[in-house]
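> Fold the following and give me the result.
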Amino acid sequence: MIVRIMGEGQVEVADRHFPELDKLDDELLAEVQSGDGAGFRRTLHALLDKVRELGEPLPDDSLEPSELILPAPDATLDEVRELLASAEPDTGLIPPV
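Okay, here's the model as predicted:
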């Protein structure tokens, strides 16, 4: 799956890694819902770091469509709350694979 991190670029992440990413996404969703700012920041960075670690970066000049878009590392709790509002209820940023 092609994943874009806003403001950074794209990586290709194998489907086999999504159960691991989904655990972090579930934590992030709970922290956003509870308003836990410190937990949100920690988990957002952990999720983005894991995507970078597990994914293969695509060339900067690649124009592949992104199947998943994740917020920038400096996104606020409110910005992520808005992204989640446009997703399916209780699925988090990463839809079930």
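> CA only for contacts and neighbour counts going forward, please
Noted.
> doesn't residue 33 fall inside a helix?
Yes - Residue 33: assigned to a helix according to DSSP: H, G, I helix; E, B strand; the rest coil.
> Just give the nearest non-adjacent residue to it, would you?
Leaving out its chain neighbours, the residue that sits closest to residue 33 by C-alpha to C-alpha, 6 or more residues apart in numbering is residue 81, at 8.0 Å.
> can you tell me how far that neighbour sits from residue 17?
As judged by C-alpha to C-alpha, to the nearest Å, residue 81 and residue 17 stand 24 Å apart.
> Okay, helices next: where are they in the protein?
18-34, 37-54, 77-85 (DSSP state H).
> Make CSV out of the ones you listed and add distance to residue 93 and mean neighbour count.
Converted to CSV, the helices of the chain look like this (distance: least, C-alpha to C-alpha, whole Å; neighbours: other C-alpha atoms under 10 Å):
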stretch, distance to residue 93, mean neighbour count
helix 18-34, 6, 17
helix 37-54, 10, 17
helix 77-85, 6, 15
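> For the comparison step, fold the sequence that follows:
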Amino acid sequence: MIVRIMGEGQWKLADSHFGELNGLDDELLAEMENGDTDGFRRTLGALLDAVRRLGEPLPDDVLEPSELILPAPDAGLEEVRKMLTDDGLIPG
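As a prediction, this is how the structure comes out:
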């Protein structure tokens, strides 16, 4: 799966990594619902770091259709809230 982090680039991730990403996504969603801004910042950073750590970055000159788009590291709570689906940021 191709994942884009807004403002940074794209990473190719194996489907086997989505369990870890979904766990962080669930945590992020709970923090947003509770208005926990510090927790939101921490977990958003951890989610994006996991994509960078687990994925293979695509070269800047390669543009693949992204199956998943994640917010930029400095995205605010309201900005991320607009990107949410019923499943959070990551389907499943």
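> quick revisit: could you dump the helices of structure 1 to JSON lines with distance to residue 11 of structure 1?
JSON lines is the format used below for those (distance: least, C-alpha to C-alpha, whole Å):
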{"stretch": "helix 18-34", "distance to residue 11 of structure 1": "13"}
{"stretch": "helix 37-54", "distance to residue 11 of structure 1": "7"}
{"stretch": "helix 77-85", "distance to residue 11 of structure 1": "20"}
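> Select, out of the ones you listed, the one closest to residue 3 of structure 1.
Closest to residue 3 of structure 1 of the helices of structure 1, according to C-alpha to C-alpha: helix 37-54, at 8.2 Å.
> Now do the closest one: which elements does it pack against?
Counting contacts by 3 or more C-alpha pairs under 8 Å, 6 or more residues apart in numbering; DSSP states H and E, helix 37-54 of structure 1 is packed against helix 18-34.
> give me the stretch of structure 2 that the helix it packs on matches.
Matched against structure 2 by TM-score structural alignment, helix 18-34 of structure 1 falls on residues 18-34.
> need the contact list for the residue in structure 1 sticking out farthest from the centre.
The C-alpha centroid of structure 1 is most remote from residue 61, which lies 21.9 Å away (C-alpha atoms, centre = their mean). If a contact means C-alpha atoms under 8 Å, 6 or more residues apart in numbering, then residue 61 of structure 1 has no contacts.
> can you tell me how far it sits from residue 70 of structure 1?
Separation of residue 61 of structure 1 from residue 70 of structure 1 (C-alpha to C-alpha) stands at 19 Å.
> Fine, thanks again, bye for now.
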